[in-house]
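K.L.:
Sequence first, then the predicted structure:
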Amino acid sequence: MRTLAAWTTTAAVALLGGAAHAQTPSQNTDLQTAITAYAAYHSDVSELRANTPSNANALETALDRVGRHNRDALTRGWIAYGAQTAAQSPAFVQGVRDAAAYYGRDAVIWAVTVDPSYARGLRGGQEATRMLLESAQADSQRIISVADRYQELAYSIQRQRWANAVAPGQNARVQRIRSLGREGAPAEALPSSVAPRLTVATLSVQPANDPTAYGGRRFWDSVRGGDQVVEVASTPAVATRANVTRAEALDRMAAVAALQALDAIDTNQSAVTRLISDPRSRDCIEMAQLQLYQCMSAARFRYENAFCLGQHGLRDIGTCIGAVGQPDAQAMTPIPAAARGGGRD
């Protein structure tokens, strides 16, 4: 278990900086509101998967679906979703509560809000990290599988008259998609039936055992319902480890999960708002959206818009999410025969 004593000076400085930041009015101080934005994106991914554009109007609808998500809201929603996923780890929750019993509840709350990396260093942090990586990998694969479909579609519809025609008013179309991204998804973007499934108490579900539970590999498929299931999301996860260049997102998820384990979300709302606003993830999603606008600006034919949708509106976003993990080379390396007992003594 990590100690609190080593941080006395540096943490105090960081806390002052965090407090100053927390005084800035927030657009989203409610964890559930943040998660709704991420759920709305996955709802649109489900719709994009279920419906194949067969005419110009249908393609316009698909472009609006992928473009109407605000980068900040999408970032906060993903981090918040990960936080509630980590709060389903029995080992991690117990580790947080053990630390609170040893150091004091207020001390642990202070620690995770000052240095988010503290939470994953607690006992049970490895289990929480594994759950977060598996969840991110599944969500990434789900989005990228739909991206594959739209990029293949872009090639297959080139022979159709409506798709290989010059897209009229392309500049206005790009500006429309930009405006949708600034405004964010409207309230009706998420079906009302989904909302009850987005609220989960600490240790109330078991995503490791039930892939359709909150945080599980097939949660978003189960939310969609019916026969629309992305098979790639149900395949065994590839062994991964945290990507050090993006591990801050995992730290932030775990820090908020620690606050949830201590029933400290409501009393530390400004800290929660700050923690779920991960700058690296936000920058990655912003770049994906900028690439979408640039791709569409260069597009001439309608089928090219379908390609831009798949590559930047979906694939790049999925890559941003999956980039928190990377293949674990050590886990993938075969065990030498000698180590298995098959070699000479």
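P.N.:
Thanks, I have it.
K.L.:
C-alpha only now, for contacts and for neighbours.
P.N.:
Fine.
K.L.:
contacting residues for Pro116?
P.N.:
Contacts for Pro116 (Cα atoms under 8 Å, 6 or more residues apart in numbering) come out as Glu248, Asp251, Arg252, Ala254, Ala255, Leu275.
K.L.:
Swap in 10 Å and give it another go.
P.N.:
Applying Cα atoms under 10 Å, 6 or more residues apart in numbering, we find Pro116 in contact with Trp110, Glu248, Ala249, Leu250, Asp251, Arg252, Met253, Ala254, Ala255, Val256, Ala258, Leu275.
K.L.:
Please identify which of those residues is nearest to Ala239.
P.N.:
Closest approach to Ala239 among these (Cα to Cα): Leu250, at 16.5 Å.
K.L.:
didn't the closest one look like it was pressed against Gln126?
P.N.:
No - using Cα atoms under 10 Å as the test, Leu250 is too far from Gln126 to be in contact (11.2 Å).
K.L.:
Closest to Ala147 out of the contacts of Pro116?
P.N.:
For the contacts of Pro116, the nearest to Ala147 is Ala249 (23.5 Å; Cα to Cα).
K.L.:
Second structure follows, compare the two:
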Amino acid sequence: MKTALLSRGLSAAALAAAVLLASCESGPSKAELEAQRLAAELAARKPPPVSLNQGVADAAAIYVAFLREAQTIQPGGFPDAESIQAALRKGSAYDADQLSRGLIAYGAIIALQSPEFVAGVQQYAIDPAQRQRMVAQIVADPAYAATLPGADAAAGLISATVGKDAIAMRAIAEAIEQDAYTIQGRSDPRRQWAITPIPNREVRLESAKTLSAVKMLPSPEESSRLFAAANSGTGLELEPSRKGPPYTPAVVRSLAIAALGALGSGGDEARVNTEALTHEPNSEFCMDMSKLMLFQCLAASRPSYEDIFCLGRHITRDLATCTTEATQITTIVVGDPQETGAAPARTPISVTVPQATPVPTPAVATTQSLNTTPSP
């Protein structure tokens, strides 16, 4: 009897287990299905994450690394002629177009550090159809990005960050240019070699031209840091700033690239768009003209003190000038306004950019006229 009861009990337990297993195999319950549906709807109401491709970070890394290297050119009294030539080689080792594109790419990454701008753009990215329309409009007309909410906060970050670097470079330039005069003084112990004609002048000119033609490669560490900052919105530790329109074409393009990233449409699939937006004719023209003026200056320069002038005027000062012109609405002249061939900027007058305190310099006709007709 007990055996029969035990047998029936085991059979019931087995049946219950079979029913339980069958219910599990039949799929999720209605409650589970409803929870999944609600989760999917919630996800659909969120914008895609920020996405900016590695190419933008690489371009920005080239600009940041070169600017950091250029800022190590400090006058402090050049001890010998070779130290001047070393500074010239360091300062001329950039491709003008790459540096211009890198500046705009860097501006885009700076813009993505603005939570206000990112949130302002992303509010329109929830609906996929609307997001695609916005992407198309930005690509067709980059200036559209400058009208989006928070653009003034992002533009302020760009202008303030790049502006600080420009002011630092301008201060270096003025110190170097002053040294070109100081070294000529009879009380300066460097005067004897500073006024001596440079041997093999053509070699140093050709060296500058060769270095200018070498394509620049991004630092992997710098590129990785900027890529992470672009996609996370943090890491550059910038002071908040705000700047209203009008904006320069370079700032507009930086905002456009950043807007694509905030819409989740700046990843690897969008490299064609982001690459095209880094090209800006005014910025490229300024960098190219700076190089031409440097070559002309070196062609005319004979003693070492004139090479110091070329270094200060057409490397450090022109870098400050071109980066200022790219981010500030103002009128800028590449090189000395009194020099033959100096090129006026193409942007209209609006505000005056901050200048480092100028150092008075005596009138030295030879140095001031370096950019006239080159000597053979």
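P.N.:
Here it is on my side, so go on. The model shown is predicted, which means the values in this text are computed figures rather than measured ones.
K.L.:
tm score of chain vs chain?
P.N.:
The TM-score (TM-score structural alignment, normalised by the length of the first structure) is 0.72; 272 aligned residues with a Cα RMSD of 2.8 Å.
K.L.:
quick one on the thing from earlier: got TSV for the contacts of Pro116 of the first structure, with distance to Cys295 of the first structure, neighbour count and secondary structure too?
P.N.:
As requested, these are exported to TSV (distance: Cα to Cα, whole Å; neighbours: other Cα atoms under 10 Å; DSSP: H, G, I helix; E, B strand; the rest coil):
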residue	distance to Cys295 of the first structure	neighbour count	secondary structure
Trp110	45	18	helix
Glu248	30	20	helix
Ala249	28	29	helix
Leu250	31	28	helix
Asp251	33	25	helix
Arg252	32	29	helix
Met253	32	32	helix
Ala254	36	33	helix
Ala255	37	31	helix
Val256	36	32	helix
Ala258	41	33	helix
Leu275	32	27	helix
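K.L.:
Show me which of those residues is closest to Ile321 of the first structure.
P.N.:
Distances from Ile321 of the first structure to those, taken by Cα to Cα, are shortest for Ala249, at 9.6 Å.
K.L.:
Double-check that closest one against Arg280; I have them as touching.
P.N.:
Yes - contact between Ala249 of the first structure and Arg280 holds when scored by Cα under 10 Å: they sit 7.8 Å apart.
K.L.:
Common neighbours of these two, please.
P.N.:
Joint contacts of Ala249 of the first structure and Arg280 (Cα under 10 Å, 6+ apart) are Thr75.
K.L.:
got a list of what the equivalent of Gln296 of the second structure over in the first structure touches?
P.N.:
In the first structure, Gln296 of the second structure lines up with Gln294, judged by TM-score structural alignment. By Cα under 10 Å, 6+ apart, Gln294 of the first structure lies in contact with Val174, Ala288, Cys308, His312.
K.L.:
List the buried residues for the host helix or strand of Cys295 of the first structure?
P.N.:
If you go by DSSP states H and E, Cys295 of the first structure is part of helix 279-298. For helix 279-298 of the first structure, the neighbour count (16 or more other Cα atoms under 10 Å) marks 280-282, 284-289, 291-293, 295-297 as buried.
K.L.:
Nearest residue to Asp316 of the first structure in space, ignoring adjacent ones along the chain?
P.N.:
Distances taken as Cα to Cα, 6 or more residues apart in numbering place Ala288 nearest to Asp316 of the first structure, at 5.5 Å, with adjacent residues excluded.
K.L.:
hang on, the one you found packs against Arg71?
P.N.:
Yes - under the criterion of Cα under 10 Å, Ala288 of the first structure makes contact with Arg71 at 9.4 Å.
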